[in-house]
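[1] Pasting the sequence and the predicted coordinates here, then a few questions.
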Amino acid sequence: MNVEQARTNMIEQQLRPWGVLNQTILDILNNVPRERFVPPQWEKLAFAEVSIPIGHEQVMMTPGIEARMLQALAIKPQDLCLEIGTGTGFITACMAQLGREVDSIELYEDLSREAKRRLNYLSVRNVNLSVGDILQDWQKFQTPQYDVIAVTASMPRPLPELEQQLVIGGRMFAVIGARYPMQAWLITREAQDEFERQLLWETDLPPLVGFSKEATFEF
């Protein structure tokens, strides 16, 4: 596989036609080597618009979802970010280049360990990886502190506790739904008790582990 040609094709033939036009985001996706974050047996599909299995019935989001999520979150250099679901560490690396610091929590220790190895290899230092269950560990998040929250798995309903961790002006990406088609949302905290919710697109993602199956929620 011609890696650089495949990367260029991903950007020019997949991402731009889907409205990913922010040059900063395109530069990040050009510079962070996605192929190093893909399990070896799937390396030839590193730039294809497919959800790549990473174990534990979880997947690496498609390049299109990753790019549109990063564009919607509009991460600024001073932003403190939280990622729910480290996965392979690819989005962690992208957010680390865009923001000031990234806290990333992963349920599965082996995924977190492999993500740390990849991030260290690329000398990504402004990340803090932890292993835990976000649905059980709310005591770690006592006060609103995050400018950006990215949830990389779907949720059958909104999670108000998570939204409360946004500072005023903070943005959260979440995919809500229990079955296809699920809805990708950008949630912005406008004031202490005021949230703006913008529907972005329809998609499909495996669920955040720990949620019981519930009916699809509608805002």
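    Right, received. Where do you want to start? Because the structure is a prediction, the values reported are computed rather than measured. Numbering: from 1, shown residues only.

[2] all contacts plus neighbour counts: C-alpha atoms, from now on.
    Fine.

[3] Around the residue lying closest to Gly19 once chain neighbours are set aside, count how many other residues there are.
    Nearest residue to Gly19, sequence neighbours excluded (CA to CA, 6 or more residues apart in numbering): Arg68, at 7.9 Å. Arg68 has 19 neighbouring residues, counting by other CA atoms under 10 Å.

[4] Quick check: Arg68 vs Thr8, distance?
    For Arg68, the distance to Thr8 (CA to CA, to the nearest Å) stands at 17 Å.

[5] go on, Gly89?
    Taking CA to CA as the criterion, Gly89 is separated from Thr8 by 21 Å.

[6] what's the answer for Ala215, then?
    Distance, Ala215 to Thr8, using CA to CA: 40 Å.

[7] More neighbours: the two, which one.
    Thr8 (14 against 11).

[8] In addition, the following structure is provided for comparison:
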Amino acid sequence: MDFAAARTMMVDSQVRVNDVTDRALQAAMLAVPRERFCAPDRVFSAYAEVECEIAGGRVLMLPREAAKLLSAVEARPGETALAIGAPYAGAVLARLGAKVTAQEANQAVLDVVAPALADAGVETVVAPFDQPHGEGYDIIISEGAVGVRPQAWLDALAVGGRLAVVERTGAAGRGVLYLRGRDGFSRRDLFDAAPPMLVGMTPEPAFSF
């Protein structure tokens, strides 16, 4: 399979046509080998409009949705970023000049993506998704959905930091962007999306009598 040609087709047919016009972001997505973030027996689906499997039930976000989240954070060279359950997005941010840490909760997932992340200059850590590694980030991004406002992630942002994630209730979800100001957080809706939920990021069941 000609992966370089497939990347070009992905950017042309799934990214540009979905209002992702940032040329630096497009170039980064053309350069990052998405196939290296898929399970070895699923690399053929890396550039299709499907959620390519990594391991243990984890998948990569659809290219157009990942591109929209990446576009929303407006990454700048030299910024720090935490990619929570977002190995591909983390590699793209590194290509854009950010200093990136990729956090995974499952070692089996990290075993698949670690070589590509290392080549991209991305640091890696294994920790539960509801416990973000470190603090003071300019960017936090996730390729999985969360069921509740991820307050711990918001608290890990620096002032001026941005969080891009999909908030999902049932079958419906919405990509959102949070911005941390000196006096709190603002939130902006971005687009409809419904990627799989991240482990540990669903609401606790409520009981009533």
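    Right, received. Where do you want to start? These numbers come from a predicted model, not from an experiment.

[9] before we move on, back to that, so the residue nearest to Gly19 of the first structure touches Val20, yeah?
    Yes - judged on CA atoms under 8 Å, Arg68 of the first structure makes contact with Val20 at a distance of 6.2 Å.

[10] what about the strands in the second structure?
    53-55, 58-59, 80-84, 99-104, 123-126, 137-146, 157-169, 172-181, 184-192 (DSSP state E).

[11] ok, and which of those strands has the densest surroundings?
    Among the strands of the second structure, the stretch with the highest mean neighbour count (mean count of other CA atoms under 10 Å) is strand 80-84, at a mean of 28.

[12] for the first structure, which helix is longest?
    Identified as the longest helix of the first structure according to DSSP state H is helix 109-121.

[13] and that helix, what does it pack onto?
    strand 127-131 (3 or more CA pairs under 8 Å, 6 or more residues apart in numbering; DSSP states H and E).

[14] related to what we said a few turns ago, out of the strands of the second structure, nearest to Ala91 of the second structure?
    For the strands of the second structure, the distance to Ala91 of the second structure is smallest for strand 99-104, at 7.8 Å, taking CA to CA.

[15] In the first structure, which residues correspond to the closest one?
    Strand 99-104 of the second structure corresponds to residues 101-106 in the first structure, going by TM-score structural alignment.

[16] Mean distance between that stretch and the second structure after superposition?
    Superposed on the second structure, stretch 101-106 of the first structure shows a mean distance of 1.1 Å to its aligned residues (mean CA distance after the TM-score superposition for the first structure).

[17] quick one: contacts of that stretch?
    Residues from elsewhere that reach stretch 101-106 of the first structure (CA atoms under 8 Å, 6 or more residues apart in numbering): 79-87, 92, 95-96, 112, 126-134.

[18] mind running it again at 7 Å?
    Stretch 101-106 of the first structure has contacts (CA atoms under 7 Å, 6 or more residues apart in numbering) with 80-87, 95-96, 112, 126-132.

[19] If we ignore the residues flanking it in sequence, what's nearest Arg182 of the second structure?
    Take Arg182 of the second structure and drop its neighbours on the chain: the residue closest to it by CA to CA, 6+ apart is Val159, 6.0 Å away.
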